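**Q** Generate a structure from the sequence data that follows.
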Amino acid sequence: MQERDLMDARAFAGGVPHDYFRHLRDRPGLTRAHDAEGYPFWYLVRHADVVRASRDHDTFRSGPSTMTSVRQDSTGLPLISFLDAPEHTRLRKLAFKGFTPARLAALDKPVAAIVDRILDDCADAGAFDLAEDLAMQLPLEVLTELIGVPPDERAQVVEWTRHTVNLGDPDYHHSTPEKAVAAFGNLMAYFEELLGRRRAAPADDLFSVLLAAGNDTSGRLEPREIALFATTLMGAGSETTYCSVTGGVLALLDHPGQLAALRADRTLIPLAVEEIIRWVTPATHFARQVARDTEIAGQPVRAGERVVLWYTSANRDESAFDRPERFDVGRQPNPHISFGGGGPHVCIGRGLATLELRLLLAALIDRLPRLELTGTPVRSITNFMNSFRHMPARFT
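**A** Now for the predicted structure:
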């Protein structure tokens, strides 16, 4: 098979090149490659190798960046996903207090109401963009609910966040780098001001929980740390759901037999959510830095080198999944690693993302047979997120 440059976003213009990833999995050892700036990498494409690198954080480190280019952190701020222990452990332990099962369970009714209203708005509009009007709007509104943004201030927070999201595709949004930086700054300033209000008058929301967290040896979160966490959560927390909704709806429309099975047996919804997340694999990859000499798939890997964890390949690995090329809403077992392959950097928002998808799927199942795509979905030109810029649709 002809070699492809997976660091070139154009390799994903027609969708994830699953045939090439299968070729790499079948090839012995590891594949060596370079990114656009000349940084060398080893590709990890097999399920077992990605899981191992995810869980062995003493050998495979996140700092200074989990992006394939160490120059891609433009904020200059300590993003939690770019940190290693002990600082990462401290921040994650404190932040998780806002994502406990009890707190997520309390979101069921508010999120269901958001889902119903957005779907009604899309149906009433006639023609709508399933990507922008549903897949992106849903997580943004849910996150403002979780954080505790007052209802009359949510539209502005959502608008600022839309300017910071690009899904790894600089042409995704009608924005500019300057507007994105300004929007990021506006969000930081807003959340720091909101924290002041919550300190004076606590409420039943994420900010109040994070302000109160840290009565043990882990210490407290500083206001700027909470504001940065909220700002990055608004962007990164919306991207996973966005990709899963667009890709999941397409999968159900392309597999009417699976949609029929789901409508006939709604107890399959939790399994269907996990299958959609596996099938789509929203974030295709992250990078790790090798801290000490090791060996992977018989290939010596030296300290100071870097590896790319290709989740999108691992989730189609025949050694880990039965018929991985089949979309199966009843798939069991389903050891997908779309939120990370275990270890300390598993996505902290996994529970929230699956909650959103579960409630959306429950509300959308009966409407899907009436959903009609009115044009060809436009893919994002990126090798980082499996996403679409636009998906024109209507309910007939």
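
**Q** contacts and neighbour counts: CA atoms only from here.
**A** Will do.

**Q** who touches the one helix or strand residue 313 maps to?
**A** Assigned by DSSP states H and E, residue 313 belongs to helix 311-314. Around helix 311-314, the neighbours that count as contacts under C-alpha atoms under 8 Å, 6 or more residues apart in numbering are 16, 18, 21-22, 45-48, 50, 280-281, 283-285, 336-338, 340.

**Q** Name only those of those residues that count as buried.
**A** Neighbour counting with 16 or more other C-alpha atoms under 10 Å marks 16, 21-22, 45-48, 50, 280-281, 283-285, 336-338, 340 as buried within the contacts of helix 311-314.

**Q** Please flag which of those residues sit within helices.
**A** In helices, defined here by DSSP state H, the members of those are 21-22, 47-48, 50, 280.

**Q** Reformat those residues as a markdown table; add distance to residue 61.
**A** Listed next are these as a markdown table, based on distance: C-alpha to C-alpha, whole Å:
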| residue | distance to residue 61 |
| --- | --- |
| 21 | 24 |
| 22 | 26 |
| 47 | 19 |
| 48 | 18 |
| 50 | 13 |
| 280 | 26 |
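
**Q** compare with the first, here's sequence two:
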Amino acid sequence: MSSTSIDLFDPDIQRCPWEAYRSLRKNAPIYRMEPSGIYLITSYALCEEVIRQPDLFISGVSPMALRPGGVPEEVLRQYTDHGWLPRASCSTSDPPEHTRVRDFLQPLFTAKRIRAYEPRIREIAESLAGQLKPGMSEDFVALFSHPLPMQVIADLLGVPDGDLGQFKVWSDAIVEPFSMMISEAREVECAALVVEMQHYFKNLLEQRLAEPQDDMLTEVAQAGEGNDGFNLEEQLTILTIDLLASGNETTTAAISSGMHLLCQSPDLVGELQGSPDKLRNFCEEAMRLESPAQGMFRQVTRKTELGGVTLNEGDLLNLRFGAANRDESRYDRSEELVLDRPKPGQHLAFGTGRHVCVGAALARAEMQLAFQALLQRFNRFELAPDHEPPAITPSFFGRNIECLHIIAT
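**A** The predicted structure follows:
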């Protein structure tokens, strides 16, 4: 594939971007993609160089605003007339806003706190694994990889179990616009759904202020008090984007991709069952190879040079974590799942530096406990022969398997 013709907005390339990434790393690791003008950064070293300079390459870029014409007026009206205009999320903001939100979020996801919650994650994983019928063709995404992180984050937030079905609709409505590949009509529809969710959480925040509980909703509600507290727009952004959407969509993608890898390499199941200590390495390698967040934006704040290429103020970069994580100059056998890889957690699936994923410890725990439960119950996983190969949701941002029909025995 010629690097002069690569357009990552092409769904056909997104289904299997690895050849395109190889070509870019070899021929043009800093590649200006036309007609968008976005620079794709595909080598590990160059991504790391950008991340090390967060004030030169800032994160305050809204993917939704990059579409031609910007955010549609009707989308803005949905928020301003019926709800609250979302603020920049933790991952798409810069200091001082970023620092303020991150300082609130970090204590919610400490290693100590996640360890204390692991028995509940294990309970959810074992319950969902028990619902998979041996020998039957079933959609793994619908039955396992989507409900697990959704139940976990809903449980941590403290929302009623009966509302989980609606959470899927709302969560999709938050994430889809970030794909940069949906119609304007769908974008308006998504905005209306997000407004529904805003009112839902506003009511819960008011309830928690009146009757505090031991959950994250109470902590967000109480963080809105005082002169320095978060206003309602900020509270709703933290709940809907930083906690709900960020807390389940990428984890769902990671678990789905991990199962797809097990189906493609049946010998891995026996190896992991025989050496349970390798399960952590399997999860890290699955995240490295598949990178649920394929790319994140940065914007140049002043004229500079990167890898011999001159960049001007305002230029947009997209750090392609999915390409950097398979960089042959960084990893031996870079496109293989290697269970005994030294330091398996050294990848960019969670980002690094100032914007490293604040929920990484929770995502890792969910993924490891998910596969632990599955490997204890089943000895083999295969793709169901009566279904098409797994479809990838068209998205410039993420890599999500829409459905994954498997047979577990």
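
**Q** which of the ones in helices among the buried ones among the contacts of helix 311-314 of the first structure lies closest to residue 322 of the first structure?
**A** Using C-alpha to C-alpha, residue 47 is the member of these that lies nearest residue 322 of the first structure, at 13.0 Å.

**Q** what about the strands in the stretch 251-400 of the second structure?
**A** 295-300, 304-306, 309-311, 316-320, 381-383 (DSSP state E, counting those that start in this stretch).

**Q** can you name the residues of the first structure that the second one overlays?
**A** Strand 304-306 of the second structure falls opposite residues 294-296 of the first structure when the two are matched by TM-score structural alignment.

**Q** Let me know how buried residue 350 of the first structure is, in neighbour terms.
**A** 16 (other C-alpha atoms under 10 Å).

**Q** Map it onto the second structure.
**A** By TM-score structural alignment, residue 350 of the first structure lines up with residue 360.

**Q** got the contact list for the nearest residue to its match once chain neighbours are set aside?
**A** Nearest residue to residue 360 of the second structure in three dimensions, chain neighbours excluded: residue 350, at 6.5 Å (C-alpha to C-alpha, 6 or more residues apart in numbering). Residue 350 of the second structure is in contact with 293, 356-357, 360, counting by C-alpha under 8 Å, 6+ apart.

**Q** that older thread, mean per-residue distance, the helix holding residue 313 of the first structure versus the second structure.
**A** Here the mean offset of helix 311-314 of the first structure against the second structure after fitting is 0.6 Å, by mean C-alpha distance after the TM-score superposition for the first structure.

**Q** can you name the residues of the second structure that that helix overlays?
**A** Going by TM-score structural alignment: helix 311-314 of the first structure matches residues 321-324.

**Q** now residue 69 of the first structure, what's its secondary structure?
**A** coil (DSSP: H, G, I helix; E, B strand; the rest coil).

**Q** What residue in the second structure is paired with it?
**A** Aligned counterpart of residue 69 of the first structure in the second structure: residue 66 (TM-score structural alignment).

**Q** Need the nearest residue in space to whichever residue in the second structure pairs up with residue 108 of the first structure, chain neighbours excluded.
**A** Matched by TM-score structural alignment, residue 108 of the first structure corresponds to residue 118 in the second structure. Spatial nearest neighbour of residue 118 of the second structure, chain neighbours left out: residue 365 (7.1 Å); criterion: C-alpha to C-alpha, 6+ apart.

**Q** Give me the distance between that neighbour and residue 158 of the second structure.
**A** As for residue 365 of the second structure, its distance to residue 158 of the second structure is 19 Å (criterion: C-alpha to C-alpha, to the nearest Å).

**Q** what do you get for residue 290 of the second structure?
**A** Remark: distance between residue 290 of the second structure and residue 158 of the second structure (C-alpha to C-alpha) = 31 Å.

**Q** Centroid-nearest residue for the first structure?
**A** When C-alpha atoms, centre = their mean is applied to the first structure, the residue found nearest the centroid is residue 240 (2.7 Å).
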